[in-house]
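Novice: Below: sequence and its predicted model.
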Amino acid sequence: MKNDLLFDFTVDKAAKTVFITREFAADQALVWDVFTKAELLDQWVAPKPFVSKTKYMNFEVGGKRFYAMISPEGQARWAIQQYTSITPKTNFKMYNVFADENENPEQYGSDWDYNFSEENGITKVSITVYNESFERMESILEGFKLGFTASLQNLEILLAALSVK
């Protein structure tokens, strides 16, 4: 693992937006796959000791991923991701909202915009997360930053293992 790779997490509270940029020492096609295939997402997206379980995922415009983050005690926190735009290997956008186990969404969610680029074997992922509700963003921000940072560390380990294969 390279320790000099870029990681930036910036919050613009007035705009209700989080900006995340992270570099990985991996091929862009592989990085794209770990963000867009359920069997790979479930291996890294949950911060330990939580695990991710995808009930179903249809990665196409208008498609959804319905999944849960499951605690060591077995408590599930469900979410729906609805894909709104996909440009293969370079960009996808989705709407993310917490839900119950029957796919009934909470009132507010967030719009995610993922951009992928590669230069000299380093893939940069730039993510913009716009929250519909300032209060929702405020209530989850600290935990989100810690959890997402841990998830990206999981991803770096997974990419290193997959790159060796």
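Specialist: On my side now, so go ahead. Numbers count the residues shown, from 1 in each chain.
Novice: only C-alpha atoms for contact and neighbour calcs from this point on.
Specialist: Fine.
Novice: Could you report the neighbour count for the closest residue to residue 133 other than its chain neighbours?
Specialist: Nearest residue to residue 133, sequence neighbours excluded (C-alpha to C-alpha, 6 or more residues apart in numbering): residue 108, at 6.4 Å. Residue 108: 15 surrounding residues under other C-alpha atoms under 10 Å.
Novice: And the strand or helix carrying residue 33, what's buried?
Specialist: According to DSSP states H and E, residue 33 maps onto helix 28-36. For helix 28-36, burial by neighbour count (16 or more other C-alpha atoms under 10 Å) applies to 28, 31, 32, 34, 35, 36.
Novice: Second structure follows, compare the two:
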Amino acid sequence: MMTERQLEITRTFDAPRELVFQVWTESEHLAKWWGPKGTSIHVAKHELRPKGIFHYSMTSPDGHVMWGKFIYQEIVAPVRLVFLNGFSDAEGNTVPAPFGPDFADFPLQVSNVVTFTQEDNRTIVKLNSEPYDATPEQHEFFRGMFDSMRQGFGGTFDQLEQYLLEVQ
């Protein structure tokens, strides 16, 4: 039985904290690296403020489109970013995960706390995620997805690492 409540991922980037925070919080940057490998991101709306949203679509190489959104909770530049995220429709309404009945217990929203720690000219990014306002079944399903989510975020963070090399 798994006892971890939160997914935790830590990654170190060879870039200053201010730049890493900037590429996490500006739409023109997010569109270049956020999401699964191979997808293209279209930013529909971005409001970097508490209760503001980042609403975007992800298009896979085969043309499948999914929508997602962040709802920002806390922004402490360049140290901390807190947001809820989940799937949405094109209008920005929160919807269940679009992967069919096997994902019925995937939480509607996930709370994310991202911290940015400067160490010399490198930045340590720590992501902690857990279901928000979720049932016990949704918490258990989320814990069961840790390995898959670590792999997915690994690919996303690989894209971030490459993007940071391009913008420095």
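Specialist: That came through fine. Just so you know, these numbers come straight off a predicted model, no measurement behind them.
Novice: From the chain's centroid, how far away is the helix holding residue 33 of structure 1?
Specialist: Relative to its parent chain, helix 28-36 of structure 1 has a centroid offset of 12 Å by C-alpha atoms, centre = their mean, to the nearest Å.
Novice: what helices or strands is the very next helix or strand once past that helix leaning on?
Specialist: Using DSSP H and E, the next helix or strand after helix 28-36 of structure 1 towards the C-terminus is helix 38-44. Applying 3 or more C-alpha pairs under 8 Å, 6 or more residues apart in numbering; DSSP states H and E, one finds that helix 38-44 of structure 1 makes contact with helix 28-36, strand 51-57, helix 134-164.
Novice: Give me the range in structure 2 that the shortest one lines up against.
Specialist: Spelled out, that is strand 51-57 of structure 1. Per the alignment by TM-score structural alignment, strand 51-57 of structure 1 matches residues 40-46 in structure 2.
Novice: average offset between that stretch and structure 1?
Specialist: When structure 1 is superposed, stretch 40-46 of structure 2 averages 1.0 Å from its matched positions, counting by mean C-alpha distance after the TM-score superposition for structure 1.
Novice: against structure 1, where does the longest strand along structure 2 fall?
Specialist: Of all segments of type strand in structure 2, defined using DSSP state E, the longest is strand 65-76. Alignment note (TM-score structural alignment): strand 65-76 of structure 2 is matched to residues 76-87 of structure 1.
Novice: what's in contact with the matching stretch?
Specialist: Contacts to stretch 76-87 of structure 1, defined as C-alpha atoms under 8 Å, 6 or more residues apart in numbering, come from residues 59-70, 91-101, 103, 105.
Novice: again with stretch 121-140 of structure 1
Specialist: 13, 15-28, 31, 108-118.
Novice: Adding distance to residue 123 of structure 1, write the helices and strands packed on helix 38-44 of structure 1 out as a markdown table.
Specialist: Below are those laid out as a markdown table (distance: least, C-alpha to C-alpha, whole Å):
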| stretch | distance to residue 123 of structure 1 |
| --- | --- |
| helix 28-36 | 5 |
| strand 51-57 | 24 |
| helix 134-164 | 11 |
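Novice: between the ones you listed, which gets nearest to residue 42 of structure 1?
Specialist: strand 51-57 (4.9 Å; C-alpha to C-alpha).
Novice: what's around residue 76 of structure 1, how many residues?
Specialist: Applying other C-alpha under 10 Å, I find that residue 76 of structure 1 has 18 neighbouring residues.
Novice: measure it to residue 61 of structure 1 for me?
Specialist: As defined by C-alpha to C-alpha, to the nearest Å, residue 76 of structure 1 lies at a distance of 26 Å from residue 61 of structure 1.
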